[in-house]
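Peer 1: Let's see this in three dimensions:
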Amino acid sequence: MGTTDETLPFFTQFFQFQASFDDLPAFMFFVVATAIASGYLALSLPFSLVSIFRPHAQGIRLLLIISDTVMLALTTAGAASATAIVYLAHNGNSSANWIAICQQFTDFCQSVSGAVVASFIAVVIFMLLVMMSALALRKH
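Peer 2: Sure thing, here's the model as predicted:
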């Protein structure tokens, strides 16, 4: 998503239409939320390893499940905001006089749609992670 942009020439090369992810705040929120969640996953890896090697460390497990739940909420919010804009890009909104742009910016729309689908896959993985963490915490 962070590298998605497309430029269409209109009559001449000096007059062009451009679509970029940073044109819309919802896409910027999506990129920032996904980056935060990715950074969290990298930083939480040592804590996860400690909880594996020390199964009786309840504090670390509780910290991880709370943090995983926060990242789940953040990832869901980012994906939902981007989904609303992708829907408008594909279908438009006649009540607000917004036209669908995906007929003109096909590469842009395909890239953005793919990023949103991948983000919802990440949401499902986070859900599974939270459930597995909760079950592991309950066992001990």
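Peer 1: alpha carbons only for contacts and neighbour counts from here, please
Peer 2: OK.
Peer 1: Quick check: closest non-adjacent residue to F126.
Peer 2: Distance criterion CA to CA, 6 or more residues apart in numbering; nearest residue to F126, sequence neighbours excluded, is L72 at 5.7 Å.
Peer 1: list the contacts for that neighbour?
Peer 2: Going by CA atoms under 8 Å, 6 or more residues apart in numbering, L72 touches 123, 126-127.
Peer 1: Need these in TSV (columns: distance to T7).
Peer 2: Output for the contacts of L72, formatted as TSV (distance: CA to CA, whole Å):
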residue	distance to T7
V123	31
F126	35
M127	37
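Peer 1: Would you mind putting the residues you listed into a markdown table with neighbour count alongside?
Peer 2: As requested, these are exported to a markdown table (neighbours: other CA atoms under 10 Å):
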| residue | neighbour count |
| --- | --- |
| V123 | 20 |
| F126 | 20 |
| M127 | 17 |
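Peer 1: Mind checking which of those residues land in helices?
Peer 2: If you go by DSSP state H, those have 123, 126-127 in helices.
Peer 1: Closest one of those to T106?
Peer 2: Nearest to T106 among those: V123, at 25.7 Å, using CA to CA.
Peer 1: Which residue is the nearest non-sequential neighbour of A115?
Peer 2: In space, and not counting its chain neighbours, A115 is closest to M1: 5.8 Å by CA to CA, 6+ apart.
Peer 1: Would you do the same for the sequence below? I want to compare the two.
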Amino acid sequence: MSTSEAATVLPVYDVAPGQGEPSKAPGAAAAPSAPPAAPAAATKTTARSFPMRLFHRSDRGSRCMAFLDFLLRIAAFGPLLAAAIATGTSDETLSVFTEFYQFRARFDDFPAFLFLLVASAVAAGYLVLSLPFSAFVVLRPQTTILRFLLLVSDTIVLALLTSAAAAATAIVALAHNGNERANWVPICMQFHGFCQRTSGAVVASFLSVVIFVLLVVLAAFAIRKR
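Peer 2: Below you'll find the predicted structure:
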């Protein structure tokens, strides 16, 4: 074979198994692949749209009013219980007379005091029964139906308690001052314990009336806000 003959060069390609295209030359620069930006943006958007809060900020005011309602119901129970106990234990007997001839002052002789005792006991029992519902409203402040039921019930008990306290106030004023035109003498000059207990019961009942008024106003404002 002579040196003047041209050598025939056959190109050889490296082909990966299972592929039909040859690989590029070692010296060729590979184009950099850009990272996908869409998944990262979607993840960021999802993280922003998902709130990591247990309660919404808009429910904080409603929850505070519901908690105040719960505290007012507890506060109203004490005066009501005191009014019922003071009225029921207000009987007094004058000890200056003999055993066969005595003067007594009993609360059940006056329908107004008996009405006050029953109304105070009913209102106190209602407050105890309404405490679980008020606590549920604290946990779920967006509940409007339960608030409305408590508002209606509070209004009914408020009317009952106000009428009983007003009637008892008239009898207490008559016991302290009497009535000259009707020839009724004041009995508080003799029955001091009876008048003190009944007067205290009237004051406690009116204090509970004020608390019930606050409950009604607070419930109406909370329903209007929702």
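Peer 1: TM value for the aligned chains?
Peer 2: Taking TM-score structural alignment, normalised by the length of the first structure as the basis, the two superposed chains have a TM-score of 0.95; 140 aligned residues with a CA RMSD of 1.0 Å.
Peer 1: OK, contacts around the residue nearest to the spatial centre of the second structure?
Peer 2: Central residue of the second structure (CA atoms, centre = their mean): A66, 2.6 Å from the mean position. Contacts here follow CA under 8 Å, 6+ apart; on that basis A66 of the second structure touches 134-135, 137-138, 141.
Peer 1: What about these, which are in helices?
Peer 2: Cross-referencing those against helices under DSSP H gives 134-135, 137-138.
Peer 1: Now, of these, which are buried?
Peer 2: Among these, those scoring as buried are 134-135, 137-138 (criterion: 16 or more other CA atoms under 10 Å).
Peer 1: Which part of the first structure matches stretch 137-155 of the second structure?
Peer 2: Mapping stretch 137-155 of the second structure onto the first structure (TM-score structural alignment) gives residues 51-69.
Peer 1: Repeat that for stretch 40-53 of the second structure.
Peer 2: Under TM-score structural alignment, there's no match for stretch 40-53 of the second structure.
Peer 1: Over to stretch 201-214 of the second structure?
Peer 2: Stretch 201-214 of the second structure maps onto residues 115-128 of the first structure, going by TM-score structural alignment.
Peer 1: Return the set of buried residues in that stretch.
Peer 2: Under the neighbour-count criterion of 16+ other CA under 10 Å, stretch 115-128 of the first structure has 115-116, 119-120, 122-123, 126-127 buried.
Peer 1: follow-up on the earlier one: from the contacts of A66 of the second structure, which is closest to M189 of the second structure?
Peer 2: S134 (45.3 Å).
Peer 1: wouldn't the closest one be in contact with F70 here?
Peer 2: Yes - counting by CA atoms under 8 Å, S134 of the second structure touches F70, with 5.7 Å between them.
Peer 1: Which residue of the first structure sits opposite Y101 of the second structure in the alignment?
Peer 2: The alignment partner of Y101 of the second structure in the first structure, by TM-score structural alignment, is F15.
Peer 1: Which residue, other than its chain neighbours, is closest to that match?
Peer 2: Nearest residue to F15 of the first structure, sequence neighbours excluded (CA to CA, 6+ apart): P9, at 6.5 Å.
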